[in-house]
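# Just to be clear, the model below is a prediction. Sequence and coordinates:
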Amino acid sequence: MKRVLVCLVAAAAAVPALAAAPEAAAVPIPPLPTDVLSQAFTGHAARARPMRVLRNPQNPHLAPNGTNSMHNDAYGTNAYAVTGPLGRSLQVRSASYGVSECATIAFDSRGRIVGLCGGLDGFTMRLIDPTTLSQIASLRTSNRDLTSVSNPFTDLCGGTYFYLDNHDRAYVLTTKKQIWRIKVTATGLKHTATYDIASALPGKDCAIATMPDWKGRIFFASQQGRVGAVDPQTHRVRTIRFRGQGIYNSISGDETGAIYVVTDHRLYSVAADRRGAPYVRWSQRYDRGSTQKPGQLSQGSGTTPTLIGKHLVAITDNADPRMHVQFYRRDGHRRHRLVCQAAVFGKGASDTENTLAEAGHGVVVENNYGYTGVQATMLGKSTTPGVARVVVRRGHCRVAWTSKVTAPTSVPKISLGAGLVYVYAKPASNPLDDSWYFTALDVRTGRTVWQQRTGNGIQWNNHYASVYLGPDGAAYIATLAGLVRLADG
């Protein structure tokens, strides 16, 4: 890992410091000497083939669906109605913000990027021009404890997830066990309120995810298995704890007031009672397997719950020898809660640390087996291939297709307007070729339609960051050294 840190710092050394105001020009992600090896674009431009759009309800306390959080909406669908890049004369732009990965981004009412960016020493909220990628403003939200033994590449505490509400206000977790409310203004970012949740998170526990319910309560989940609800008016905090369990992914919610949480043992439906205190509506144990597999942050499901239509919630388990995509009923009926499940990828080589993406009557899942850190994709190496679509109809599941594309850690996204699945791929190659590719698959067949090379080297690694589509259909992917934008010419 020390070698990796040295490479990243060296790559960032050539990048000038970015000022918060006035607007700082976008500095391209710096190339390495070997960043000239592979073909830039392969395949052919797609013809848009729209899919049926499930009209997921809009949480009234979030920015419009598709713009408010890492997983697009309160349902965690990872699907967009907008038409994404089709591969027509693709225009690729990158910008570096130093060793700083904007893992979660949203889009404000002006269409600008609001990104929470983590570096080796802490976290910064950035306001970014969506076309030029120039930084308009920045606000430091957290510092890391540099005396801690925590690995900054896997530490989720206080800087991975945030959400944007319907008034252009970001709700951001911090390493000081607070939730900051940050107003996105015409010219910058302003810290306007602090919700102190430290009393609910004793010891070394920390908050990792946050999402509002349909009444505007600020829910959060902690690494040591706590789920809390904050009254935004009184700031009162109430929690529930799932002892002996950890939480390593984000949370989802629906219009019934339920918040869906996956621990490394169970799937939970949680809601707030009349006093605002969280309670369990129902829970379901799943097969967590026998060990933490390479590619995961815990021994358990690596997914945020994905809600499908009015009735289903989907996750993956961590079963041996093959992981399953599972569909559960959201009504909490104990006897028939598990609707069906389907095994995906090869025996002894399947896991995921990324959320499912809703695709019509089913989901797309990505194989992350073998990603033990950034070193797993260096010197021509890569992880175990696999992207699959699982469909569910009339209570039965089946694997519709499986692609051999290797996507080490990207959260896949679906453009329902284009009929494409976007992943960030890194095929195995020779020791001098660590090229990364923004890749479009046909959502109906799994066929690779086109691939666009972004660059060669560790600085192009997305390291668990998501693919995003902007309101205009442009695509974005965060890397360890900045942000990449792709749009049709």
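Good, I have the coordinates. In this text the structure is predicted, and so the values were computed from the model without any measurement.
# From now on I want contacts and neighbour counts done on CA atoms only, so please keep to that.
Will do.
# what about stretch 314-327, how long is it end to end?
Terminal residues of stretch 314-327 are spaced 5 Å apart (Cα to Cα, to the nearest Å).
# buried set for that stretch?
314-320, 322-327 (16 or more other Cα atoms under 10 Å).
# Just those: which are in strands?
Taking DSSP state E, the ones among the buried residues of stretch 314-327 that sit in strands are Ala314, Ile315, Thr316, Met323, His324, Val325, Gln326, Phe327.
# residues contacting the closest residue to the first one other than its chain neighbours?
Spelled out, it's Ala314. Spatial nearest neighbour of Ala314, chain neighbours left out: Phe327 (4.5 Å); criterion: Cα to Cα, 6 or more residues apart in numbering. Counting by Cα atoms under 8 Å, 6 or more residues apart in numbering, Phe327 makes contact with Leu312, Val313, Ala314, Ile315, Leu338, Val339, Cys340, Gln341.
# which residues touch the residue nearest to the fifth one when sequence neighbours are not counted?
By that I understand Leu338. Nearest in space to Leu338, with sequence neighbours left out and distances taken as Cα to Cα, 6+ apart, is Tyr328 at 4.5 Å. Applying Cα under 8 Å, 6+ apart, we find Tyr328 in contact with Leu312, Val313, Ala314, Arg337, Leu338, Val339, Cys340.
# Check it against this one:
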Amino acid sequence: MAAAVVLATAGTAGPAAAATTPGLGPTGTSLMHGDLWSTDSTPFRGPGRTAHVAASSVPGGACAATFIGSDGMPVSLCTQFVGTSPPTVAVATVTLFDPATAVPLARLQLTKGGLLGGVYGYLDDRNRVVVADGSNAILRVGHRRTAAGWQVYVSDRIDLGRHIPAGDAVTGLAPDFDGRIWFATTHGVVGTVDQAKRVRSMHLPRGEDLGNGLSIRANGASILTTHALYEMRAGADGVPRTVWRRAYDRGSARLPGQLTWGSGTTPTYFGPGGDGWVAIVDNASRPQLIVYDADTGSTVCRMRAFGTSGQGTENSPMAWGNALVIPSTYGYQYPPMAVTGPSVPANAPFVGGSTRIDVTARGCHRVWENNDRLASLPRLSRADGLINGLGYGPYRPGIQQVGPIYYLATDFATGRRVATVRVGDGPVDEPLELTGTIARDGTLWQATVGRMLKIAR
């Protein structure tokens, strides 16, 4: 019965309002986490029960986020294994793909910087990727067809200059409802850029780092550090100010399957009005889901995030109405260059598992928990109620992340699998917890460590 209530009252006010955000591209395909609230949901149906690989290519890098503009062209933020201008390794690029064949058409190599500088970005209303590069500048990167072929180019540059100390780098970028760009850095600088390109910033307490993106609502921003969750608003002068701060249990060390010592979740706005609550999962030895009132910071509810699943996550919770779906990444093996510091324990099996938890003003309630071993950042379709992602077969002791890779579709209402389609093989198609995007026509554009997959109905 709870599932029926959530489906009937699903919060469309939040995601639908993204269309009114100045400077943001098409709804559903312009942000890494689906929308500004980071619900990791989409208004479009995915491939579902008839999924198959319609096309694929080898882009020469791992593409962390893919956007699709009003022109239908897929464009990705990729970490190129080998850059050419200048020669280097593991450098961020903006890569344009053919919408029919998935073949790369053109790419632009960015100035090398922090790992997440080439991960978090968004697509604007002129089909330009907004991203930060290693010189601590915000770039608007467009694409066009010329007589010589497709070209990816920088159409605008905003220098953040003195606002970012040496050794720091932009981690997250997002637009807000007043036409500003919010940015946050690895070491805790939070700032805004207005439409006149004026930059305003402040610094969070020293020692608090960021490893995830920002979430935005109509009257604020949610920012999660390795120590605490912040609700912030921009003052009349554009300087971000803290509305409330809530420390959380960050545990004794980084958990295996997470990137930093602290929560691995991007905060998720959901619930009343579409953004009345904000949810995170902490880094305790038995991680807790914590839901706060977004206006006051008061605790709505908390409970163990997982029962039988692995005890930890690096994924943002998916949200629909008053329900959250949380995939476990505990034990997932990231490349050594991607993680910060040792984990405790050093290794753990990737058991996987996802769980749905419904939230009311009276508390949290677990609706279901399954054994899905999702290895990509999944996307929940509000059109057909299916959760779409890449993953592995059932967990077997002693067998880690090697073998067939599957497209998995799971019913949001029941947690039951409705589609399991083999789309590749490890290690070349290791999903690497990369983010997929569902296009308006139902195609899932999903990168792996070695390929770009176009998974269609």
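Now that the structure is in, tell me what you want to look at. All figures in this text were calculated on a predicted structure; none of them were measured in a lab.
# Need the TM-score between these chains.
For these two chains in superposition, a TM-score of 0.86 is obtained (TM-score structural alignment, normalised by the length of structure 2); 418 aligned residues with a Cα RMSD of 2.3 Å.
# now for the residue nearest to Ala314 of structure 1: what does it line up with in structure 2?
In structure 2, the residue matched to Phe327 of structure 1 (TM-score structural alignment) is Val291.
# Repeat that for Asp287 of structure 1.
Aligned partner of Asp287 of structure 1 by TM-score structural alignment: Asp249.
# now do Gly457 of structure 1
In structure 2, Gly457 of structure 1 lands on Gly426 (TM-score structural alignment).
# can you check Tyr468 of structure 1 too?
Match for Tyr468 of structure 1 (TM-score structural alignment): Thr437.
# gap between its match and Thr299 of structure 2?
From Thr437 of structure 2 across to Thr299 of structure 2, the span is 32 Å (Cα to Cα).
# Same question for Ser76 of structure 2.
37 Å.
# Among the two, which residue is more densely surrounded?
For Ser76 of structure 2 and Thr299, the more surrounded residue by other Cα atoms under 10 Å is Ser76, and the numbers stand at 29 against 17.
# The more buried one belongs to a strand?
Yes - counting by DSSP: H, G, I helix; E, B strand; the rest coil, one finds Ser76 of structure 2 located in a strand.
# Could you check how far the residue nearest to Leu338 of structure 1 is from Ala229 of structure 1?
Applying Cα to Cα to Tyr328 of structure 1 and Ala229 of structure 1 gives a distance of 24 Å.
# cool, and Ala359 of structure 1?
From Ala359 of structure 1 to Ala229 of structure 1 the distance is 31 Å (Cα to Cα).
# what secondary structure does the equivalent of Thr439 of structure 1 over in structure 2 sit in?
Per TM-score structural alignment, the equivalent position to Thr439 of structure 1 in structure 2 is Leu408. Following three-state DSSP, the label given to Leu408 of structure 2 is strand.
# who's in contact with the nearest residue to Leu408 of structure 2 once chain neighbours are set aside?
Using Cα to Cα, 6+ apart and skipping residues adjacent in sequence, the residue nearest Leu408 of structure 2 is Thr420, 4.9 Å away. Residues in contact with Thr420 of structure 2 (Cα under 8 Å, 6+ apart) are Tyr406, Tyr407, Leu408, Ala409.
# what residue of structure 2 takes the place of Asp205 of structure 1?
Using TM-score structural alignment, the partner of Asp205 of structure 1 in structure 2 is Asp168.
# So its match is in contact with His187, correct?
Yes - Asp168 of structure 2 is in contact with His187 according to Cα atoms under 8 Å; the separation is 6.2 Å.
# Of these two, which one has the most company?
Between Asp168 of structure 2 and His187, counted using other Cα under 10 Å, the more crowded position is His187 (24 against 16).
# Now do the same contact list for the aligned partner of the more buried one in structure 1.
Counting by TM-score structural alignment, His187 of structure 2 lines up with Gln224 in structure 1. Gln224 of structure 1 is in contact with Asp205, Cys206, Arg243, Gly244, Gln245, Gly246, Ile247, counting by Cα under 8 Å, 6+ apart.
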